[in-house]
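Asker: Need a 3D model of the sequence below.
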Amino acid sequence: MTTTDVTPEDESTGTRARTVLTASLIGTTIEWYDFFLFATAASIVFPQLFFPAGDETVGTLLSFATFAVGFVARPIGGILFGHLGDRVGRKATLVSTMLLAGLATALIGLLPSYATIGLWAPILLVVLRVLGGIALGGEWAGAVLMAVEYAPPGRRGLWGSSPQIGLGLGLSLGTGAFALLGGAMDDRAFLDWGWRIAFLVSVLLVVVGLVVRLAVLETPAFRRMQDSADVARVPVVEVVRDEPSRRNLGLGLLARWAEGAAFNTWGVFVLTYAVTTVRMPRSEVLVAVTIAGLVSAVVVPLAGHLADRFGRRAVFAAGAVAFGVGVYPAFLGLSTGSLVVVTVVLVLLLGVVYGVQSGAEAPLFAELFPARTRYTGMSLVYQGSGIYASGLTPLILTSLLAVTGGSPWLACAFLVLTAVVSVVATRALRPVEL
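Answerer: Sure, this is the predicted structure:
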């Protein structure tokens, strides 16, 4: 029996299991809703409100740089909350991450603009972005482990993918909220105060999430660790010292490159590219991304099921290959400016291809580390790679487009490179025998 299998003593009925999956899904949905609000606002709101007026490209770059700062903060959160998750428990840590993320998001909704408080506006925006990044840095691994460590034998892939559904739902809620608010008022009202409503609503969502998470017991794997006194003293040190863990950590950081780049290309960068380069209406692009996010939420559990049947590495690598193959045709489709074509492109690349990667990665990374350091190890892989794989992607793509005068060929070459690296590293991963 592995440390992630559930014995009859651990789980006598399916009620608690359903509560666990609901807690993981609701929690990650709220956390990703907060995250995507910031990502969307960084594309269409923050350049105009929180940075000096001037060149549009410079404002966008500064806004994406602020977006990237959150990814730099996420490994800090991964180490901090990973330490707590491996020593104190998964449940208490997840409650803390949700509270911190909700507070940071709500305060952004109350933040004065550059015209009101000058340089303090971008400074405070960065501070709140860092706090949100730290919270999200500890959220993902804990939510995945809450599901994986309750999973019955043979269904770890399916159960582990459940928190990833929250990513697609959170994306749809975040972009959908902006699309709804933008359609209900004129551009001036939206920029003045309308966008803030979406950030403030986060407080209500956090209350709901906390109620559900507080009803969940600690995972069976962690309870067994406590009973056997097999709790890591300093988890991050053990991850680095243990040779199999250290190897999987390095390969995992490379394996996730294509997944992070894929999402932040089709879910974040595309908002700026379609509006400023292709000149599509903002509302149309938001609707297309929202639809793709909903499709992703459906594909993710299917990918988790396939990961149980054909292996985590095979499914995850297949998604990376499809991403690399589809990059250039996708940019050709985006350049048409047609709502139908753009929606089809995003449904295929963000909804289906990215959904496959996302659904397989949670159980894949969970099995790279033993239970005593699993929270920390997973956090280091996911959040460490987020700096370059996710946070820098919109900034890099914007810069490459500027260099080529708007032509996407260099940006496409960069994204194909991430896919190649990801596939090679994924095939070299060696799950730990638990």
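
Asker: From now on I want contacts and neighbour counts done on CA atoms only, so please keep to that.
Answerer: Fine.

Asker: Spatially, which residue comes closest to residue 366, not counting chain neighbours?
Answerer: residue 378 (6.2 Å; C-alpha to C-alpha, 6 or more residues apart in numbering).

Asker: I'd like to know which elements the helix or strand containing the one you found is packed against.
Answerer: Secondary structure from DSSP states H and E places residue 378 in helix 374-386. Under the contact criterion of 3 or more C-alpha pairs under 8 Å, 6 or more residues apart in numbering; DSSP states H and E, helix 374-386 touches helix 56-87, helix 120-148, helix 235-241, helix 243-255, helix 257-263, helix 354-366.

Asker: Looking at those, spot the one closest to residue 34.
Answerer: helix 120-148 (8.3 Å; C-alpha to C-alpha).

Asker: From the chain's centroid, how far away is the following helix or strand past the closest one?
Answerer: The element immediately downstream of helix 120-148 (helix or strand, assigned by DSSP H and E) is helix 156-184. Remark: helix 156-184 is offset 10 Å from the chain centroid, using C-alpha atoms, centre = their mean, to the nearest Å.

Asker: ditto for stretch 50-58
Answerer: Distance of stretch 50-58 from its chain centroid, counting by C-alpha atoms, centre = their mean, is 27 Å.

Asker: Do me a favour and get the end-to-end distance for it?
Answerer: 12 Å (C-alpha to C-alpha, to the nearest Å).

Asker: Mind listing what's buried along that stretch?
Answerer: In terms of neighbour count (16 or more other C-alpha atoms under 10 Å), stretch 50-58 has its buried residues at 50, 51, 52.

Asker: Those into JSON lines, with extra columns for distance to residue 242?
Answerer: Formatted as JSON lines, these follow (distance: C-alpha to C-alpha, whole Å):
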{"residue": "50", "distance to residue 242": "45"}
{"residue": "51", "distance to residue 242": "45"}
{"residue": "52", "distance to residue 242": "49"}
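
Asker: before we go on, could you also do this sequence so I can check it against the first one:
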Amino acid sequence: MTDTAAMMQPAARRRLVSSALLGTTIEFFDVYIYGLAAGLYFARLFFPSASPTVSVIASFGTLASGFLIRPLGGIIGGHFGDRYGRKKVLVASMIVMGSGTFVVGVLPTYQTIGIWAPILLIAARLAQGLGAGAEWGGGVLMLVEHMSKDRRGFWGSISNFGVWLGIAFGTLVFAGITRLPEHVQMWAWRAPFIASAALVFFGLWVRLGVTETPVFVEAEKEAKQNKREPLPLAELFRNHKKATVIAICVATGAASYQIYGTFATSYADSLELPVSTILLFQFANGLFALFATLFFGWLSDHTGRRVLAIVGSIMVVPSMYLLFWSLNGSRLPLIMLSLILLEIGHSMVYGPMGAFLAEMFETRARYTGISIAYQVGAGALSGLGPLIASAILASSGGPPHVYAVPLIVAVTGSLTVIGAFLAPNRARQPLPDSAEGRDARLVDRGAVSGQRT
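Answerer: Model prediction:
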């Protein structure tokens, strides 16, 4: 079978890669600036309380709400993406996501409109979450389904490269904002939320010019010929129940970032460490993550996805203890070292994840399957991380009693190890039910038949 990746014109390939990269960059820029603003400003501006701890927990609750609704966004986006095409959903997801982010930037505070401020903040965050829930899976599939089977891990990691690009950009912006006088910070935090609208318009312009994936076009044609177009969600739970559970377990490996990124920054603030310095550390770590994500995506094409997911999940647990010990002791060089170690472990899981999840599902349920898996494991469960960590810290008596918090990543890492052991290892093999895969199976059957005669 002709390799569709080899047939693509260079300009079409650049536009395809740019579309996927911009989508996840904008998505995680929006998500991350919300997480930073929630930890640093929203508690005072939208959830005033006599107890600072209660205010922070309420603020992180809105962050969690956006993650909790992401599986619903994944189901909706997956349904339409598997039924009508990946491209259409990706255009809609970017509009919904960008609109929610812009509303946060212009929203009046509790002092101005009272209880309506937190209510509208939650509504905007839910819109953000719905759009983001539909975005990641489609962006990954536009790359994985277009590109060669021998480099699916690398190309699938491009979307996650965009995740870190958005996080690094958001961290840099807030590192600058936190250096401003405090009265200026109280309105300057809005600037990146409003500016995100410009990124969305540019992303839409790029995205409207890409073509649908050949794997989906082929599957759609076959379904129409056979007059068989089952609902993607029904198809998923009829034929892919086991794969869905395994994929969710694998995706929980991404949860560690919300602890060492979002929660740790807020924890550093509670210790009265220089937050702008911690954010610069996070920015440098984000730059490192850009290349680590691509490297481990590429490496998974040669070693397989499984071994990297297992080693990375184990590695983050002791590294997380090192981070909090370093924060409690204000050991700045060790804070940076522990962040790098955490990122190596996280990227081992996260770099290959797009290809790893996509290889578990057939085409007409693939968008739904990887979206549900990612948005439950890396979305909803991950988004609960800062909220659970804040509650654990409060129940332990507050800083410096933080050493129960790393148990969160011990649990999520264990799920990833179990999922990785049970997952099929399809690196460098055709995607399930693709024409290339059927051709390969026919060749194998012919060879076996020839041996028997």
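
Asker: residues near residue 90 of structure 1, how many?
Answerer: 25 (other C-alpha atoms under 10 Å).

Asker: List the contacts of stretch 161-172 of structure 1.
Answerer: 21, 24-34, 36, 143-144, 147, 267, 289-298, 300-301, 303-304, 358-363 (C-alpha atoms under 8 Å, 6 or more residues apart in numbering).

Asker: how about the buried residues of stretch 50-58 of structure 1 in JSON lines, adding distance to residue 399 of structure 1 and secondary structure?
Answerer: Below are the buried residues of stretch 50-58 of structure 1 laid out as JSON lines (distance: C-alpha to C-alpha, whole Å; DSSP: H, G, I helix; E, B strand; the rest coil):
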{"residue": "50", "distance to residue 399 of structure 1": "21", "secondary structure": "coil"}
{"residue": "51", "distance to residue 399 of structure 1": "18", "secondary structure": "coil"}
{"residue": "52", "distance to residue 399 of structure 1": "19", "secondary structure": "coil"}
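
Asker: Relative to residue 94 of structure 1, which of these is nearest.
Answerer: Nearest to residue 94 of structure 1 among the buried residues of stretch 50-58 of structure 1: residue 50, at 30.9 Å, using C-alpha to C-alpha.

Asker: Give the closest residue to the closest one in space, chain neighbours not counted.
Answerer: Counting by C-alpha to C-alpha, 6+ apart, the residue nearest residue 50 of structure 1 is residue 114, at 4.7 Å.

Asker: Can you tell me how far the equivalent of residue 253 of structure 2 over in structure 1 is from residue 380 of structure 1?
Answerer: Matched across to structure 1, residue 253 of structure 2 falls on residue 258, judged by TM-score structural alignment. Note on residue 258 of structure 1: its distance to residue 380 of structure 1, by C-alpha to C-alpha, is 17 Å.

Asker: likewise residue 125 of structure 1?
Answerer: Residue 125 of structure 1 sits 25 Å away from residue 380 of structure 1, taking C-alpha to C-alpha as the criterion.

Asker: In structure 2, what residue corresponds to residue 155 of structure 1?
Answerer: Taking TM-score structural alignment, the alignment pairs residue 155 of structure 1 with residue 151 from structure 2.

Asker: State the helix or strand in which the closest residue to its match other than its chain neighbours lies.
Answerer: Leaving aside its chain neighbours, residue 151 of structure 2 sits nearest to residue 301 (6.1 Å; criterion: C-alpha to C-alpha, 6+ apart). Following DSSP H and E, one finds residue 301 of structure 2 within helix 275-303.

Asker: Trace that helix over to structure 1 and give me the residue numbers.
Answerer: Counting by TM-score structural alignment, helix 275-303 of structure 2 falls onto residues 282-310 of structure 1.

Asker: And stretch 131-141 of structure 2, by the same measure?
Answerer: Against structure 1, stretch 131-141 of structure 2 falls on residues 135-145 (TM-score structural alignment).

Asker: And for stretch 322-341 of structure 2?
Answerer: The aligned range for stretch 322-341 of structure 2 in structure 1 is 329-348, by TM-score structural alignment.

Asker: which residues touch the matching stretch?
Answerer: Applying C-alpha under 8 Å, 6+ apart, the external contacts of stretch 329-348 of structure 1 come out as 266, 274, 278-280, 284-285, 288-289, 291-293, 295-296, 349, 408.

Asker: So for stretch 315-328 of structure 2, what gets flagged as buried?
Answerer: Going by neighbour count (16+ other C-alpha under 10 Å), the buried part of stretch 315-328 of structure 2 is 315-317, 319-328.
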